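**Q** what follows is a protein structure lacking sequence information:
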């Protein structure tokens, strides 16, 4: 039965979930995931600016963000490889704790360096930190899926993770700037490095996905099952694995070469990161996701039709045979499993993943130009409206998302989130043409009076009203979307499957920003907001289709006859 069908929404379920130990650690891990991202891809630039590092050199630091965009490339290793000695901590926890302690150490060491005199070491450590942070993200996502149960539900864990992540973004952004102004950058980064070390120490006591002797034996049997009668012949699996390994190897090499070239000492030889993502990004996704998915679907078809399958068991005889089985289990089976389980619905799921967050993700880079340039608000006004009031609204949206997930169910909350995320683009469209509607709403609700009495003015109130509406919708949609992604991946392959799906969400927004910027130049912000609202309608339709599909599955499982009793 699907998770959606199993869940019985209610306030008691919500209360039990919030009190659970796993929920507390999920909040902690969400904070640990969000803090390095804020410090390495945001606040670090403020430190470099204060150190009078030139903009061209700072542009190189933005390349460390590629670790997050392509983190799925090393996710198979995190699913299959154990760290010597630390494996006793647990399948996921060994990687989580290692990444957190490494991040803490990196931030502390960064605090001892001067960006002006040790820029090489500074950039190397920042790159290693981004790699460790992206690795932590992959394993935390897998941990969330693996430890979820009927009390600490996947919906609640997903919402709490988002809350922790957003709190970390506020701490690593606004709080870090506040601390740096008064205490200096070295003290600020040392303090947050110490925080990560404490989180890593606390992580030692977190529950982990059960990997008992029985589970290890099941994994061993799973490998041996690949050589039973009816399974794909090893010679066919070998060529399929070779093709997929070459594609993934090319992608890793391509990204690696780009990073090395970008960190070269001659600025004139550094490649354009935007052009790389725009041109090579789609090719990397095709090579590592699309073509391997087609190969996995082809293998599933062969097995169902009984073609190129073993007629009798063929046990592994050599280390090469065992290496083939291990590699196939790591790279091919995660795709084969999800495609075999979803079937034709894979198209719906991928379409939903590609479109669900595009309404708020694609224009994020143009938010400040819109506020500061188009609407002519001051930096202080934008900071108050976006960073402080906006983050509060986002947290409220996450709380509402968590409550709705429990009370009305995952697919209903997901669909509502898609509707609201698309509709709130119209709030900004109104601002783009003067904001008369937002001003009227702000005045009628008394919000303008409140903001005025707190030191603002009615013009600031209408901006805060629009940001609040969008951030509440984004928070609700984000909680529902993370819960949905977590629900459709299999526990045995959670690291690879979740990393692949979530990377598609990130990449689409990145690829679309170039075209969006040109569209803003040619047509203006109003047209763009209306267009993104319309694109959001595609996600709404796909949510309804997916809701119908899951409902049909639930009905079929509930109406299925009970299994025949077994007699000795």
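**A** Sure thing, it's come through. Small disclaimer: the values here were computed from a predicted structure and weren't measured.

**Q** going forward, measure contacts and count neighbours with C-alpha atoms only.
**A** OK.

**Q** count of neighbours near residue 94?
**A** Burial of residue 94 is recorded as 21 neighbouring residues (other CA atoms under 10 Å).

**Q** ditto for the one 3 residues further on
**A** Residue 97 sits with 23 neighbouring residues when counted by other CA under 10 Å.

**Q** do residue 397 as well
**A** Using other CA under 10 Å, residue 397 has 27 other residues around it.

**Q** list the contacts for it?
**A** Shown here is residue 397, whose contacts under the criterion CA atoms under 8 Å, 6 or more residues apart in numbering are 471-476.

**Q** for the residue nearest in space to the middle of the chain, what are its contacts?
**A** The residue at the geometric middle of the chain, judged as the C-alpha nearest the mean C-alpha position with CA atoms, centre = their mean, is residue 502 (4.8 Å). Contacts for residue 502 (CA under 8 Å, 6+ apart) come out as 353, 485.

**Q** tell me how far it lies from residue 354.
**A** Counting by CA to CA, to the nearest Å, the separation of residue 502 from residue 354 is 9 Å.

**Q** got the contact list for the closest residue to residue 512 other than its chain neighbours?
**A** The spatially closest residue to residue 512, leaving aside those adjacent along the chain, is residue 362, at 6.2 Å (CA to CA, 6 or more residues apart in numbering). Residue 362 makes contacts with 508-510, 512-513, 516, as judged by CA under 8 Å, 6+ apart.

**Q** among those residues, who's most crowded?
**A** Greatest neighbour count in the contacts of residue 362, by other CA under 10 Å, goes to residue 509: 22 neighbours.

**Q** which SS class is that one?
**A** At residue 509, secondary structure determined by DSSP: H, G, I helix; E, B strand; the rest coil is helix.

**Q** my guess is it meets residue 358, correct?
**A** Yes - checked against CA atoms under 8 Å, the pair residue 509 and residue 358 is within contact range at 6.0 Å.

**Q** so for the biggest helix by length in the chain, what gets flagged as buried?
**A** Of all the segments assigned as helix in the chain under DSSP state H, the longest by residue count is helix 525-559. Of the residues in helix 525-559, 525-526, 528-540, 542-543, 545-547, 550-551, 554 count as buried by neighbour count, 16 or more other CA atoms under 10 Å.

**Q** which residues in the stretch 251-400 of the chain form helices?
**A** For the stretch 251-400 of the chain, applying DSSP state H, counting those that start in this stretch gives helices covering 273-285, 291-305, 319-327, 333-342, 345-355, 358-361, 367-368, 379-382, 390-407.

**Q** and residue 124, how far is that from residue 50?
**A** Using CA to CA, one gets 20 Å for the distance from residue 124 to residue 50.

**Q** more neighbours: which of these two?
**A** It is residue 124, of residue 124 and residue 50, that has more neighbours when counted by other CA under 10 Å, with 14 against 11.

**Q** what's the helix or strand for that one?
**A** Under the criterion of DSSP states H and E, residue 124 resides in helix 119-147.

**Q** that helix: how far from the chain's middle?
**A** From the chain centre to the centre of helix 119-147 is a distance of 12 Å (CA atoms, centre = their mean, to the nearest Å).

**Q** then this one, side by side with the first:
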């Protein structure tokens, strides 16, 4: 997006303007729907529930792999780009997929409310698979919807409203679920989340169907072309060697944070904190700390460009893992919990904004939905698989050793960034 095209949509004035438009409100509610199911099926809320049911750490780590659809959504994103969801086709290409995905999330969360992992994890794993597939599909469609519902000049503002809605969804799926579980039951928590999915469903029904963008390249109309062209375009633009290096860097960038994600909930419980403490500090205060870090990252990227901020963000994510050593040394102390969560979430927010700016510079607007889905999946894939076996590492060593080792995983990322440094200068300038 050029400076001219972005004029009037940047900074706080652009965000305030975006909040006053119907599309912005729609994107805020769609963002809420995307954030709501993530923690209950793919991260800390699920692992906390499983630990609360008495499962061992190794099993919790393995069960977390059932949410892998969030990492592989780029595989079916081309179909979402090309076709409509026929049973709901009267709503249009984008909204038909949105409704199908949202109703799937609602059904999955309701079914998870009725499962009892202490009696067997088979049904729970099946419904986590189903819900993560629906949630990942919803994410891909919303990304495409955001791109097509407004001109390029409005994208930054709409992304801001989407992000705010997404973070509020995380609060509901994290802190809200934990509060309901602590004062009621896990069944009540998941049923409440299922009911909240009515908000994004209403936004989809009331929102307008966007006009599909005009292609600036010749698209193949066959089934194979729908999958092949977005990927061939990426390597045609960057070359094979640089393209692979860029994809590897994206995959490693958030690895130190991703690798500890599954063990966070069990660590908090094992450190003597109640579910209410976890909800207040990690999933309420922590979300707002993350928003602060995201805005800080945006300001720094605007002032200094994303290349130097990639270095700061990668290093910050790794070093913030060491803050959890405070909690290991001072269990049950709320000040240590707040200190660790502040460091972790500010670093995550900062790095996340920087990574989005970098990934956006890599995408071809002719295949934005598919290429962005690929990059987002790669940004989470390596750490997700490592997180699946992280419980065994903790049981073999200790939480403290685990946090130190996770911080050291930044070394390959920084080495790769050093190689990429002169090769991404031109993209940064643009």
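**A** Arrived safely, thanks for sending. What you see is a predicted model, and the numbers here were worked out from it, not measured in a lab.

**Q** preserved in the second structure, out of the contacts of residue 362 of the first structure?
**A** With the contact criterion set to both residues aligned by TM-score structural alignment, their matches' CA atoms under 8 Å, the contacts of residue 362 of the first structure that also touch in the second structure are 509-510, 512-513, 516.

**Q** mind checking the SS state of the residue nearest to residue 92 of the second structure when sequence neighbours are not counted?
**A** Sequence neighbours aside, residue 209 is the residue nearest to residue 92 of the second structure in space, at 6.2 Å (criterion: CA to CA, 6+ apart). When the structure is reduced to helix, strand and coil (three-state DSSP), residue 209 of the second structure reads as coil.

**Q** you'd agree residue 209 of the second structure is up against residue 95?
**A** Yes - applying CA under 8 Å as the test, residue 209 of the second structure and residue 95 come out as touching, 6.4 Å apart.

**Q** which one's more surrounded, the two?
**A** Just comparing residue 209 of the second structure and residue 95: by other CA under 10 Å the higher neighbour count belongs to residue 95, 26 against 17.

**Q** distance check, the more buried one against residue 134 of the second structure.
**A** As it turns out, when the distance is counted by CA to CA, residue 95 of the second structure lies 14 Å from residue 134 of the second structure.

**Q** return the distance of whichever helix or strand residue 193 of the first structure is part of from the chain's centre.
**A** Following DSSP H and E, the helix or strand that holds residue 193 of the first structure is helix 185-203. Put simply, helix 185-203 of the first structure sits 23 Å off its chain's centre (CA atoms, centre = their mean).

**Q** what of stretch 427-447 of the first structure?
**A** Centroid displacement of stretch 427-447 of the first structure relative to its chain, using CA atoms, centre = their mean, is 32 Å.

**Q** need the contact partners of that stretch.
**A** Counting contacts by CA under 8 Å, 6+ apart, the residues outside stretch 427-447 of the first structure that touch it are 374-375, 448-449, 458-459, 461-463, 465-466, 469-470, 525-527, 529-530.

**Q** next one: stretch 529-536 of the first structure
**A** By CA under 8 Å, 6+ apart, the residues outside stretch 529-536 of the first structure that reach it are 355-356, 358-359, 418-419, 421-426, 428-429.

**Q** is residue 264 of the second structure in contact with residue 39, as I believe?
**A** No - between residue 264 of the second structure and residue 39 no contact is recorded; they are 11.9 Å apart, counting by CA under 8 Å.

**Q** shared neighbours of the two, which are they?
**A** Overlap between the contact sets of residue 264 of the second structure and residue 39, as judged by CA under 8 Å, 6+ apart, is nil.

**Q** test my guess that residue 72 of the first structure contacts residue 507.
**A** No - if you go by CA under 8 Å, residue 72 of the first structure and residue 507 don't touch, sitting 11.9 Å apart.

**Q** where do the helices of the stretch 1-150 of the first structure begin and end?
**A** Remark: helices assigned in the stretch 1-150 of the first structure by DSSP H, counting those that start in this stretch are 3-6, 11-19, 21-38, 44-50, 55-61, 66-69, 75-80, 93-111, 119-147.

**Q** those helices: which one's closest to residue 198 of the first structure?
**A** Distances from residue 198 of the first structure to each of the helices of the stretch 1-150 of the first structure were compared using CA to CA; the minimum, 8.3 Å, belongs to helix 93-111.

**Q** what's the angle between the closest one and helix 185-203?
**A** Inter-element angle recorded for helix 93-111 of the first structure and helix 185-203: 170 degrees (by axes from the mean of the first three to the mean of the last three CA atoms, to 10 degrees).

**Q** helix 93-111 of the first structure to helix 21-38, inter-axis angle?
**A** Using the same axes, to 10 degrees, one finds that helix 93-111 of the first structure and helix 21-38 are set 40 degrees apart in direction.

**Q** pull out the buried residues from helix 93-111 of the first structure.
**A** By 16+ other CA under 10 Å, the buried positions in helix 93-111 of the first structure come out as 93-111.

**Q** from the chain's centroid, how far away is stretch 201-221 of the second structure?
**A** Stretch 201-221 of the second structure has its C-alpha centroid displaced from the chain centroid by 22 Å (CA atoms, centre = their mean).

**Q** I should have written stretch 386-404 of the second structure there, sorry.
**A** Stretch 386-404 of the second structure has its C-alpha centroid displaced from the chain centroid by 23 Å (CA atoms, centre = their mean).

**Q** likewise for stretch 370-388 of the second structure?
**A** Using CA atoms, centre = their mean, the distance between the centre of stretch 370-388 of the second structure and that of its chain works out at 10 Å.

**Q** and it against the first structure, how far off on average?
**A** On superposition with the first structure, the average gap between stretch 370-388 of the second structure and its aligned counterparts reaches 2.6 Å (mean CA distance after the TM-score superposition for the first structure).

**Q** higher neighbour count, residue 72 and residue 507 of the first structure?
**A** For the pair residue 72 of the first structure and residue 507, the greater number of neighbours falls to residue 72 (26 against 21), based on other CA under 10 Å.

**Q** would you format the contacts of residue 397 of the first structure as a markdown table with neighbour count and secondary structure included?
**A** As requested, those are exported to a markdown table (neighbours: other CA atoms under 10 Å; DSSP: H, G, I helix; E, B strand; the rest coil):
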| residue | neighbour count | secondary structure |
| --- | --- | --- |
| 471 | 26 | helix |
| 472 | 27 | helix |
| 473 | 28 | helix |
| 474 | 28 | helix |
| 475 | 28 | helix |
| 476 | 31 | helix |
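
**Q** in a markdown table, list those along with distance to residue 330 of the first structure.
**A** A markdown table is the format used below for the contacts of residue 397 of the first structure (distance: CA to CA, whole Å):
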| residue | distance to residue 330 of the first structure |
| --- | --- |
| 471 | 38 |
| 472 | 39 |
| 473 | 37 |
| 474 | 34 |
| 475 | 34 |
| 476 | 34 |
